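[1] what's the 3D shape of this:
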Amino acid sequence: MSTSEMISTGALSIMGLILLILLAQYLRLRELWKMALVCRKSANWARIWEMENRELRSALRAEKAHIEQLQRKLVILQELIPAQE
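    Model prediction:
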């Protein structure tokens, strides 16, 4: 094997190695990209759930306030009933 053939074979081997490294990097980046997309989707769902939770907590506070108001009215009405007898 001549020197030029050895150099060509070495260069071809190095290019093959570089191609394998690039392929491995591509596969890793593709997995990272998929993870980023899943993370983004999860973050969107988390935002939606947080908004729903805020709305539900607000509705719960309003219901509790309404119940307290009705309980106060009931106490007033119960106080009026014995007075009428």
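[2] going forward, measure contacts between C-alpha atoms and count neighbours the same way
    Will do.
[3] ok, residue 62 to residue 69 distance?
    10 Å (Cα to Cα, to the nearest Å).
[4] could you do residue 55 as well?
    21 Å.
[5] check residue 15 too.
    80 Å.
[6] and what of residue 38?
    46 Å.
[7] repeat that for residue 40.
    Distance of residue 40 to residue 69, given as Cα to Cα: 44 Å.
[8] likewise for residue 45?
    For residue 45, the distance to residue 69 - Cα to Cα - is 36 Å.
[9] and for comparison, fold this next one:
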Amino acid sequence: MNALDAITTGALVLMVAITVVLVLQYIKLRDVWQMLLGCKAACRWARIWEAENKELRSALRAEKAHVEQ
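    As a prediction, the model looks like this:
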């Protein structure tokens, strides 16, 4: 094995290592992305429930005012 073969083999090993690191980073990023999408959906539902609760409290206050009259 001469020097050129050693350099070529070293470069190939380095490219494989970089590819493995990139694949691992992609997997982590995909998990983070899914978590963010879940948080986005949860925040959306929280806003919907908050609006519904606000509307129900308003209706309850109106009903109480009507009963007091």
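[10] OK, contacts around residue 54 of the second structure?
    If you count contacts by Cα atoms under 8 Å, 6 or more residues apart in numbering, residue 54 of the second structure has none.
[11] residue in the first structure matching it?
    In the first structure, residue 54 of the second structure lines up with residue 54, judged by TM-score structural alignment.
[12] before we move on, which element is that match in?
    helix 3-84 (DSSP states H and E).
[13] how far does that helix sit from the chain's center?
    Counting by Cα atoms, centre = their mean, to the nearest Å, helix 3-84 of the first structure is centred 1 Å from the centre of its parent chain.
[14] stretch 78-85 of the first structure too?
    57 Å.
[15] the second structure: which residue goes with residue 80 of the first structure?
    In the second structure, residue 80 of the first structure lands on no residue (TM-score structural alignment).
[16] repeat that for residue 24 of the first structure.
    Residue 24 of the first structure maps onto residue 24 in the second structure, by TM-score structural alignment.
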